[in-house]
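# Okay, predicted coordinates and the sequence, questions at the end:
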Amino acid sequence: MEARFKADLVTGVTRGKKHESGDKHVTGAATYVADRLSFANQLYLHAHLSDYAHARIKAIDTTTARSMPGVAAVITAEDVPGALDIGPVYGGDPLLARDVVEYVGQPVVAVAADTADQARAAAHAVRIDYEELRPILDIREALEREHFVLDPHRQERGDADGALQRARNRIDGELEIGGQEHFYLEGQAVAVMPTEDDGMLVYSSTQNPTEIQKLVASVLGIDMNAVTVDTRRMGGGFGGKETQAAGPACLAAVVANRTQRPTRMRLSRRDDTLMTGKRHPFLARYQVGYDDTGRLSGVIIDLAANCGYSPDLSGAIVDRAMFHVDNAYYLGDARVTGYRCKTHLASNTAFRGFGGPQGMLVIEEIMDRIARGLGLDPLEVRRRNYYDGAARNTTHYYQTLEQDGLLDEMTTQLVESADYHARREAIDTFNDAHRVLKRGMALTPVKFGISFTTTFLNQAGALIHVYTDGSIHLNHGGTEMGQGLNTKVQQIVAEVFQIETDRIRITATRTDKVPNTSPTAASSGADLNGMAARNAADTIRQRLVDFAAAHFRITPEEVAFWNGMVYLRNETMTFEALIGLAYQSRISLSSTGYYRTPKIHYDRDRAAGKPFYYFAYGVACSEVIIDTQTGEYRLLRTDILHDVGQSLNPAIDIGQIEGGYAQGVGWLTTEELVWDESGRLMTPGPATYKIPAASDMPSAFHVDLVESRPNPEDTVFRSKAVGEPPLMLGISAWCAIKDAIASVDGHRTHPVMDAPATPERVFWATRSVSDASTSRPARHAGSERHRSDRAVTE
């Protein structure tokens, strides 16, 4: 019967509805953890941090701190009543250092006082006697000494060594890839309230409420059912609050348990940056064989990650880098090895893309090197290596691609819409006419696998109550960090019931409503939680259909929901009227929903399987201009075409694509982490660490979604994830900068430049290419046409 209704609900899926908290965000009305009203008798917590990267703790003197005004508690590792280690998967993360410190910024003592200023002053008064030990701060040294947090892992297909020996052409090289600070707007924050029966109510800015629940229970030595974690929203997360929110939450819980007073901890920007991990820096080494057309025949790639002092999530992050080192390309015979190197720095952790960006950057570097060695357009080399057909559609970990032709279609579309070839000619003409200013352009693809590579995490739950006035209470296991997850889940439930989203209220994610949740990460938030919510809504809707059919003596096929109304053969009633009637007839109007991703598996011993349910695709074309005398550069234009399946909310998806691209550009250009020789981070805030601003974005910025391409897999309304994949589109800007540098020598020399491409690195890479150019005969006469008109950048 519903087929007769052709109009869609205005606020259902596929509509560009604004963020459910958007008005609150821009007016400042949105409540974050630090905005919560203070509890009576509340304490404030501050940590004393290590000054050494590696040292033995000989003695801790807290006498002065304990005697200072307002101080209620001073705790060390000896005061933790339960387990000291808060490692998320593997051990190695003590809540407070006991015998040894392993990075500058590691918490050693925590001080609670009546005010934040009192706690800070007392924490600074703590005196610690150290015996300094030699730290390992360099990833190369850690790799050489096999100083690992976890054992290496290898993926292999075919005979990579033989393929290299037989290859017509070969390149060897290495690339250093910098890390990235999360720099969320809201720092790590928590407020804890002791409850009766030794329980804890924890308000945490976390992507992983269940993990906080588990670890708070663990450090207190109590059952998880005594701990409730509440997360309404975060002011950004990007992976930095998947595991690293646990430290402040557990410290506050220990103090609250000890004093029986509410306790709050909010890290300053400096302390947050010093205490918490970043995106993993990588050292990549590669050996590549290819034919005269640029097509790969064999590769050997070693990926070494700087994990910091503990495993954290490094095992899965390096795995993800290995899974994505092919990006969009068929590697031929391949051997990929991942190393998890231990250094005496803060433990690096999840960051948007989760290792995938680092792996992709390596193969894009290889594509550019091959192109310059053969004198070809890098885009042509890329397209020749795309996965295609039955013989070239299997990854190096033996997953078969189901949409292997989509990316080539998308590339063709973007080449046309971005006017790639005409602009390439115009750029060459410009570069021939200018000596100082050089333009560059690159079009790069993204193929990103969607699913947690830790298979058991691919599950989610939801809870729906329908009240007798027709309003709906919705709760799910995902967390909202600004990405619009709640808005999409609202739209999904509205679509099922065919009502306005305004009638659906989503409440804070709580561990006492939806238990055993997975972190909101791996781009899985809408896929998992949206499907769980849909399942719960479908259950209630089916009850309503069965009830209405029996009550009105019609067939279930004659019951239809549309635009807030229920159609019953020849009569209609409002949605709320049906709900009231169902309640009076004792029909349950509440349901849980559950979903687990099907078809995925990975055999680690065989290094083979299907770790991803599907892939999301994207292509980006970026154009830049550089000043060869200073290394400065500007983004001029960016064109993006991205695959989101059948979009749940195009407006939010486009916003995610734009934001992801900006964050990817920041990682690869301006965001540089610097440590001194003692292991102290020298870039702990915005004065020394530059995230991209609006002025860093291209003045011409075009984003389009692939149309009429619903996800072939059975996802929620055939949509695709959009959280992480767009970040890798920023690789096009990095490649465009290198393209501009290469033009100094007519694209005959590949620039040697690590990431990020800071102006300093651009300058020295340009100087190196220029030196190579002067050692060759001039390409043509007419160099008098060159001029240094810097006004072109204005």
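On my side now, so go ahead. Given the structure is predicted, the values throughout are model-derived calculations rather than measurements.

# all contacts plus neighbour counts: C-alpha atoms, from now on.
OK.

# Could you check how far stretch 55-73 is from the centre of its chain?
Offset of stretch 55-73 from its chain centre (Cα atoms, centre = their mean, to the nearest Å): 38 Å.

# another structure for you, compare them:
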Amino acid sequence: MTALDTKPTIKGGVHVPQKHDSGHKHVSGRAEYIDDMIEPAGTLHAYLGLSQCAHGEIETIDLDAVRAATGVVGVLTATDIPGHNDVSPTGKHDEPIFAEKLVQFWGQPVFAVIAETREAARRAAHKAKITYKPFDHLGDVAAARAAGGAVVTEGMKLERGDVAAGLANAKRRLKGSVTIGGQDHFYLEGHIAMAMPGEDDEVTIHSSTQHPSEVQHMVGHALGVPSNAVNVIIRRMGGGFGGKETQGNLFAAVAAIAAKKYNRTVKIRPDRDDDMIATGKRHDFVVDYEVGFDDDGRIEAVDAVYAARCGFSSDLSGPVTDRALFHADNAYYYPAVRLKSEPLKTNTVSNTAFRGFGGPQGMVGCERWIEEIAYALGKDPLEIRKANFYGTDKRNVTPYHQVVEDNIVGRVVEQLEVEAEYQKRRAAIIDFNKTSPVLKRGIALTPVKFGISFTLTAYNQAGALVHIYRDGSIHLNHGGTEMGQGLYIKVAQVLADAFQVDLDKVKITATTTGKVPNTSATAASSGSDLNGMAAANAASQIKARLVAFAAEKYSVPEDAVVFEPNCILVGNQRFDWADFIDQAYLGRVQLSAAGFYKTPDIHWDRAAGKGKPFFYFAYGAACSEVVIDTLTGEYMVERVDIVHDVGKSLNPAIDLGQVEGGFIQGMGWLTTEELWWDDKGQLRTHAPSTYKIPLASDVPKIFNVKLADWSANKAPTIRRSKAVGEPPFMLAISVLEALSMAAASVADYKIAPRLDAPATPERVLMTVERLKREAASQ
């Protein structure tokens, strides 16, 4: 018990910067990933044998040389799978672990080698002799459409208002198309799994996954055992970005099947090349649109089709293409709108979740027609953006009929426009371009409005498990996964704040299906929202028990029991936290609780295209300035200013890092990261030598990032914070728009540049040359 006149404080809690719990381990190399774990004696290694045909039938397969190779223990094919040969996350059963007769993309797994060492397995995998009867293959959106437009899943339509009348009555109309490239996740840690056989039907799997419960489910089906026999553990990933939401299923299943077959621990880790070839990526899109607008640039009607290269199976293409439509409005109101998706089947690896989950592609599409309107009217694109912002009354209903009730986009953009001196700099850039024959500059300011929640309503739930031990130390476990984004430290801060104890009293533990069941994927930017609330719910249960105990023991009303920093005030007595917890233990108080949370007030009817799929919206704006060389197409991003809305930040240091990282990753997608398949359907950009992600030298010379510290979420989220994982990614659209302005300067801004993504130097150069020709012909 301490004196009442002391003024205790806690170290930690929410709304203050805290370092990432593993940050010091990341930079020193001491953070333990799956490949760093000590392998049990006798561990075997698996390696995949991949098809070398984009679409065809296996005529012959000879694996004798594989089996005879040095160090090989055995080979797995589809016939060795005791349960179901499928890892489809949607239940469509269209994604086999191993191809049996039909191969549907170059790089599809056909078998797996199990050997004493990884190198032995890798070398043996290349000794297979397989012949194919090739079929025609569909490589992209154009080919899929030309072949009849088969889809991997049913598309969606969003419609509101009379689109035909809106277009017919509009004073001006334009039609166009924009191509938006895909993106590889390029994690620092690639896919990996290690499976350890247990007794009877049990298996424990360490999997680099964002969705442990799905891996548990898929492995159970592949082995033909119930989920209670499978325990999936993940402490951290070296990057996820959505690519480890479903793509880890395959590797975990192969490791588990081999582990049970040979009764030895089995680990599988592909090379970077094979990882990129065999796993899905961000969907590339072709967006066709027609827009009606007035002389002020206000949109009257939009009719657009979003077609995506989805690959050979459904994977998450349905919800990804759905979300593209959900964000085809970005921050803009359309009086009449019709949006359709085409999730097209192609003979390429099945594309999957990637930061933004289709939202970025939806926004690039709509920013294209905003830009086209500006060039048609000879106006600044920012003027057109502001003229079409969501407002109040009737101008606040989305294409999916949700009312936008928390709109702050105008204030965010206004703040950035002033602080970045946008108008002054734009005028200076136009003057510069008049006298600079080779180097041309561009500037753009673009907004972001991003809906937060899983559009599959069932995923908007989370669990947490909290123990307080007799010495006052706290054990935290929840269903969220840590991929470097700082989720673990944020939830720990929530718990420290709830109990009013120092952050170092909270022990963060690995996510495991054996502690918190039926977890949702750590995706959709909802990790902190869901798991933070679940942890807070567990804390409230324990606190209620402690309050009741203290009130009874010391004969005080319950409102006289107050949690203060590192102590409990009971009437006129103050007890040290650890001492009080020991009293509670001796008083037989349950000091453990399973917390749960489900997002309230959301609903969605996909067939009708109506509902409230999002709990709230996150907002942001970015202003980017670039310079291009019109002789080579090379460019530099000179300066970027960002104001981003994270509500009342749980951890400003972590959130700033997420905004900065998200922007740079988005910039890479829209500028340098280009995926290219040859005419045989083989991915040729499958290594750092052929696929260019942003480097440290690509970071803008001036990079000013600020959180909108005046914002607090109107929705009852965890401590009024907002999600930060995905929304900043789309701030990078400002770079593409700035490059467009720079290119358009060669035609005196009179022709819409129509610069597709990624805006590689080659594409920038071709756009500049095309604009010069068009200007000369007018």
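Okay, I see it. Since this is a predicted model, take the numbers as computed values, not measurements.

# overall similarity of the pair, as a TM-score.
Overlay of the two chains. TM-score (TM-score structural alignment, normalised by the length of the second structure): 0.98; 772 aligned residues with a Cα RMSD of 1.2 Å.

# where along the stretch 201-350 of the second structure do the strands fall?
Counting by DSSP state E, counting those that start in this stretch, one finds strands in the stretch 201-350 of the second structure at the ranges 203-207, 230-234, 266-268, 285-293, 299-311, 336-345.

# can you tell me what part of the first structure the fifth one aligns to?
So that's strand 299-311 of the second structure. The counterpart of strand 299-311 of the second structure in the first structure, counting by TM-score structural alignment, spans residues 296-308.

# mean shift between the longest helix belonging to the second structure and the first structure?
Longest helix in the second structure by number of residues (criterion: DSSP state H): helix 527-553. Here the mean offset of helix 527-553 of the second structure against the first structure after fitting is 0.8 Å, by mean Cα distance after the TM-score superposition for the first structure.

# In the first structure, which residue range corresponds to that helix?
The aligned range for helix 527-553 of the second structure in the first structure is 525-551, by TM-score structural alignment.

# Now do the buried residues in the matching stretch.
By neighbour count on 16 or more other Cα atoms under 10 Å, the buried set for stretch 525-551 of the first structure is 525-541, 543-545, 547-549.

# just stretch 383-393 of the second structure next, same as before
The neighbour-count check on stretch 383-393 of the second structure (16+ other Cα under 10 Å) flags I384, R385, K386, A387, N388, F389, Y390, G391 as buried.

# The closest residue to the first one other than its chain neighbours: what's it in contact with?
In space, I384 of the second structure comes closest to G297 once its chain neighbours are excluded; the distance is 5.6 Å by Cα to Cα, 6 or more residues apart in numbering. With Cα atoms under 8 Å, 6 or more residues apart in numbering as the criterion, the residues that contact G297 of the second structure are I373, A374, L377, I384, A387, N388.

# Relative to R309 of the second structure, how far out is G297 of the second structure?
With distances taken as Cα to Cα, to the nearest Å, G297 of the second structure is found 32 Å from R309 of the second structure.

# quick one: the counterpart of E671 of the first structure in the second structure from E202 of the second structure, how far?
By TM-score structural alignment, E671 of the first structure lines up with E673 in the second structure. Applying Cα to Cα, the value for E673 of the second structure to E202 of the second structure is 42 Å.

# same question, A712 of the second structure
According to Cα to Cα, A712 of the second structure and E202 of the second structure sit 47 Å apart.

# what residue is smack in the middle of the second structure?
When Cα atoms, centre = their mean is applied to the second structure, the residue found nearest the centroid is R355 (2.5 Å).

# wait, that residue sits on F241?
Yes. Under the criterion of Cα atoms under 8 Å, R355 of the second structure makes contact with F241 at 5.1 Å.

# re the thing from before, check contacts around the residue nearest to the centre of the second structure.
F241, G242, A524, G725, E726, F729.

# buried ones in the helix or strand containing W669 of the second structure?
Following DSSP states H and E, one finds W669 of the second structure within helix 652-671. Neighbour-count burial for helix 652-671 of the second structure flags 652-656, 658-671 (criterion: 16+ other Cα under 10 Å).

# So for E673 and E202 of the second structure, which sits in the more crowded spot?
With neighbours defined as other Cα atoms under 10 Å, E673 of the second structure and E202 compare such that E673 has more, 25 against 18.

# which ones are touching the residue nearest to the more buried one when sequence neighbours are not counted?
Nearest residue to E673 of the second structure in three dimensions, chain neighbours excluded: K692, at 5.3 Å (Cα to Cα, 6+ apart). The neighbours of K692 of the second structure, taking Cα under 8 Å, 6+ apart as the test, are T672, E673, E674.

# Am I right that the last one sits in a helix?
Just to be clear, that refers to E674 of the second structure. No. Assignment of E674 of the second structure by DSSP: H, G, I helix; E, B strand; the rest coil gives coil, placing it outside any helix.

# still on that earlier bit, give me the common contacts of R355 and F241 of the second structure.
Counting by Cα under 8 Å, 6+ apart, R355 of the second structure and F241 have no shared contacts at all.

# L174 of the second structure versus the residue nearest to I384 of the second structure, what's the distance?
Distance, G297 of the second structure to L174 of the second structure, using Cα to Cα: 12 Å.

# Likewise for Y597 of the second structure?
The value you get for Y597 of the second structure to L174 of the second structure, if Cα to Cα is used, is 47 Å.

# More neighbours: those two, which one.
Of the pair Y597 of the second structure and L174, Y597 is the one with more neighbours under other Cα under 10 Å, namely 20 against 14.
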